[in-house]
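Participant: The sequence isn't on hand, but the structure is:
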């Protein structure tokens, strides 16, 4: 049985008593500012994925690295990073000639904020359970600047406080035309069968995300799946996966299949079994394009894969078949498919339709990053009020190969989700 972390929100600290000590802009070296000003093309993937992703990283105290020393190290590291990645000090602008968003590499600076809380790390309680108050630990905008001049970058950048070998400026600012659409008259309909977008943006005013926040009450629950349970899921899937197929029972595939089954069946009545369910999940396309994107590519390089089936099939089919459908969705994304999907984005400027999106932070490397003051005790995204997004993130401070599954659903749906979760793991 998976460990459930569902708790009453009344037990969580509602006010972290955070005081902003300093909020300022940090600029690249002066020699960087003298370079010819340029704008950076943003691919259709960047145009759609135009929203903030806020994370918090918790560290144990280290007597050799008090807060003031850490703050200064981060400040210097940020300047060093901006010297290579010039766009970090830029601003998002609407290009009047193309009607597209570009990054104006104008050296206007990145945000740097220092703050303090009256609480100790121990007093925050169980860090695993998503506390909405953690949003107080993240600065969404600098109050001294107008809304249309906010920094693209407020410090959440990993590894830069270590003496790493950063890429050259030429490598860091590679031409993102590698993800430009082939043409405005795409042939995507014959090569790229993407679920019809829920949101179509008719003009270039404001972007809207597909999975909008809901006003209804949601129960938040985190399910911990151990490495041993993942192994058993793989074994269960392998019993019915075709031996001649191209899908493997990977950790991601089995956990995503588990989430899809539980989410699809969490609100099913008898008459709903013939309805289709579509799951969406991100796939890294760096190695799938021809030529491949280099490791120094700094834009969004993910596309949305999908799997679709009737809910009755998710109820009755062997678990391995559900895993196969998830894997087949990722296998569709070849170079031709990816290029065609980028064309599709040029035409629709929206997000594919799906019943649930699995957003995986599981393999992003948070657990492997070791700062001079130590590895993080815990890292997590700031919780948001959306019931159609399920997050996967690693167990950093415990079972390094285990995974946490964060779901937010209305109470009745959460009860069913949990029942199906435990049923599938049994």
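Facilitator: Looks like it came in fine. Keep in mind that this is a model prediction, so the values were computed, not measured.

Participant: C-alpha only now, for contacts and for neighbours.
Facilitator: Will do.

Participant: How many neighbouring residues does residue 73 have?
Facilitator: 16 (other C-alpha atoms under 10 Å).

Participant: and the residue lying closest to it once chain neighbours are set aside, what is it in contact with?
Facilitator: Nearest residue to residue 73, sequence neighbours excluded (C-alpha to C-alpha, 6 or more residues apart in numbering): residue 161, at 6.4 Å. For residue 161, the contacting residues are 73, 74, 77, 371, 372, by C-alpha atoms under 8 Å, 6 or more residues apart in numbering.

Participant: try this one side by side with the last:
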């Protein structure tokens, strides 16, 4: 039903870079211009690392995959020319400095590598807490200055069995998860010899999420509050070693949670997979914290795609950052003792209340306090279940699975398992906390 996947002992995949990193640029001339970045974009100047695994295909050995992928990139970077650009800072005045994308057509990074192992050696579940997977998306290969660093890098790594992995690294200012998924879908269409129509023409007008003038901050926004005095950080003993594990829930486990949330009756309306999984993960995290005060208020942030929550909605193909946080709070004693339905309702109500006015208020707050506030993340459950990476159809087929390669103590990532219907929750915590978290998690299914 529910199980825990620990990091396997194989943590060095013996990856060798076969060729120096190259830059792939658009195969047509593109306009030199600067791209405005919204207040949400401004918060996300960091790189996201992912790996996408594929079984071997006799018609598409890894060398051919690398060539096709490079060909597809040259084509897709015409409509996505900003992805081939570079970050710059526009100093409007001495107090206002904004990041922009300079569309230079300088190119995206491209790496070809190989591993001494086969996919079978990685295990049937492709445990993404495996530290060895970090070698499948080497974002630190760029030898130049930071201002010349590509905003995304691709790495094709071949395995002894003929299978391969595509590492996709991107600076979060380019895309949120939905935007990155659509970018990969569009890239896949251009990798066919008889190229297919793009999945969707990207909408890159970041002014759609510009702050209002004058700004109107109509809500308190606890997701940007200061940390409470009695909160002990990220669970956190400074210097304590982190432990990363995948908490795997198959469809039976998810249905168990939904039944428990409905008291076995299924009469409370639609209970989503996200709401029940996030509620359980939040409970386990709050109760396993080194701060054992049961009177403490714990806050969960849910990453919300606001495209369809705005009025008017954003285009579905909007590729900038359109993700904000919906807060849910409760005292730890309630997280421990409430019926599960009550906890799920707290998560659900936080999401339901997230509308156009709340989102615009948050964007205005970021504008007023740009550079001075960041989300206060005690814990965030970020779902990658519907980003579409696993549904992309390449000439060589769909990926077996995909997942994030970087873990942080403040965020749990949810993503599809190898088996259809499975939900994987990737959690990273100090070792002592992880022991408590795992006990709370497993005990919930075996009261």
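Facilitator: Received it, and whenever you're ready, just let me know what you need. Since the model is a prediction, treat every value here as computed from it, not as a measurement.

Participant: Once they're superposed, what TM-score comes out?
Facilitator: The TM-score (TM-score structural alignment, normalised by the length of the first structure) is 0.87; 401 aligned residues with a C-alpha RMSD of 2.6 Å.

Participant: Looking at the contacts of residue 161 of the first structure, which are in helices?
Facilitator: Of the contacts of residue 161 of the first structure, the ones assigned to helices by DSSP state H are 73, 74, 77.

Participant: Closest one of those to residue 31 of the first structure?
Facilitator: Nearest to residue 31 of the first structure among these is residue 77, at 16.6 Å by C-alpha to C-alpha.

Participant: how about that closest one, what's its partner in the second structure?
Facilitator: Under the alignment (TM-score structural alignment), residue 77 of the first structure pairs with residue 72 in the second structure.

Participant: how near is its match to residue 27 of the second structure?
Facilitator: Separation of residue 72 of the second structure from residue 27 of the second structure (C-alpha to C-alpha, to the nearest Å) stands at 10 Å.

Participant: Tell me who's in contact with the residue mapped onto residue 281 of the first structure from the second structure.
Facilitator: When the second structure is aligned by TM-score structural alignment, residue 281 of the first structure is paired with residue 302. When contacts are counted by C-alpha under 8 Å, 6+ apart, residue 302 of the second structure touches 325, 326, 327, 351, 380, 381, 382.

Participant: how about 7 Å then?
Facilitator: By C-alpha atoms under 7 Å, 6 or more residues apart in numbering, residue 302 of the second structure lies in contact with 325, 326, 327, 380, 381, 382.

Participant: which residues of the stretch 301-426 of the first structure fall in helices?
Facilitator: Remark: helices assigned in the stretch 301-426 of the first structure by DSSP state H, counting those that start in this stretch are 311-316, 319-331, 335-348, 411-425.

Participant: Relative to residue 152 of the first structure, which of those helices is closest?
Facilitator: Closest approach to residue 152 of the first structure among the helices of the stretch 301-426 of the first structure (C-alpha to C-alpha): helix 335-348, 22.7 Å.

Participant: measure the alignment partner in the second structure of residue 316 of the first structure to residue 287 of the second structure for me?
Facilitator: Here residue 316 of the first structure is matched to residue 337 in the second structure, going by TM-score structural alignment. According to C-alpha to C-alpha, residue 337 of the second structure and residue 287 of the second structure sit 11 Å apart.

Participant: out of these two, which sits in the more crowded spot?
Facilitator: The residue with more neighbours, out of residue 337 of the second structure and residue 287, is residue 287; 21 against 10, by other C-alpha under 10 Å.

Participant: that's a helix at the more buried one, yeah?
Facilitator: Yes: in this structure, residue 287 of the second structure lies within a helix as judged by DSSP: H, G, I helix; E, B strand; the rest coil.

Participant: Can you name the residues that contact it?
Facilitator: Counting by C-alpha under 7 Å, 6+ apart, residue 287 of the second structure touches residue 332.

Participant: The first structure: which residue goes with that one?
Facilitator: Looks like residue 287 of the second structure aligns to residue 265 there (TM-score structural alignment).

Participant: Residue 413 of the second structure too?
Facilitator: Using TM-score structural alignment, the partner of residue 413 of the second structure in the first structure is residue 391.

Participant: My guess is its match contacts residue 356. True?
Facilitator: No: counting by C-alpha atoms under 7 Å, residue 391 of the first structure stays clear of residue 356, with 10.6 Å between them.

Participant: what touches both of residue 337 and residue 287 of the second structure?
Facilitator: Shared contacts of residue 337 of the second structure and residue 287 (C-alpha under 7 Å, 6+ apart): none.

Participant: what's the closest non-adjacent residue to residue 343 of the second structure?
Facilitator: Spatial nearest neighbour of residue 343 of the second structure, excluding adjacent residues (C-alpha to C-alpha, 6+ apart): residue 279 at 6.2 Å.

Participant: helix or strand for the one you found, which one?
Facilitator: Under the criterion of DSSP states H and E, residue 279 of the second structure resides in helix 273-288.

Participant: got it, and residue 21 of the first structure?
Facilitator: strand 18-26.

Participant: average gap between that strand and the second structure?
Facilitator: Here the mean offset of strand 18-26 of the first structure against the second structure after fitting is 1.9 Å, by mean C-alpha distance after the TM-score superposition for the first structure.

Participant: how about that strand: buried residues?
Facilitator: Along strand 18-26 of the first structure, these residues count as buried under the neighbour rule (16 or more other C-alpha atoms under 10 Å): 23, 25, 26.

Participant: That's all I had, so thanks and see you.
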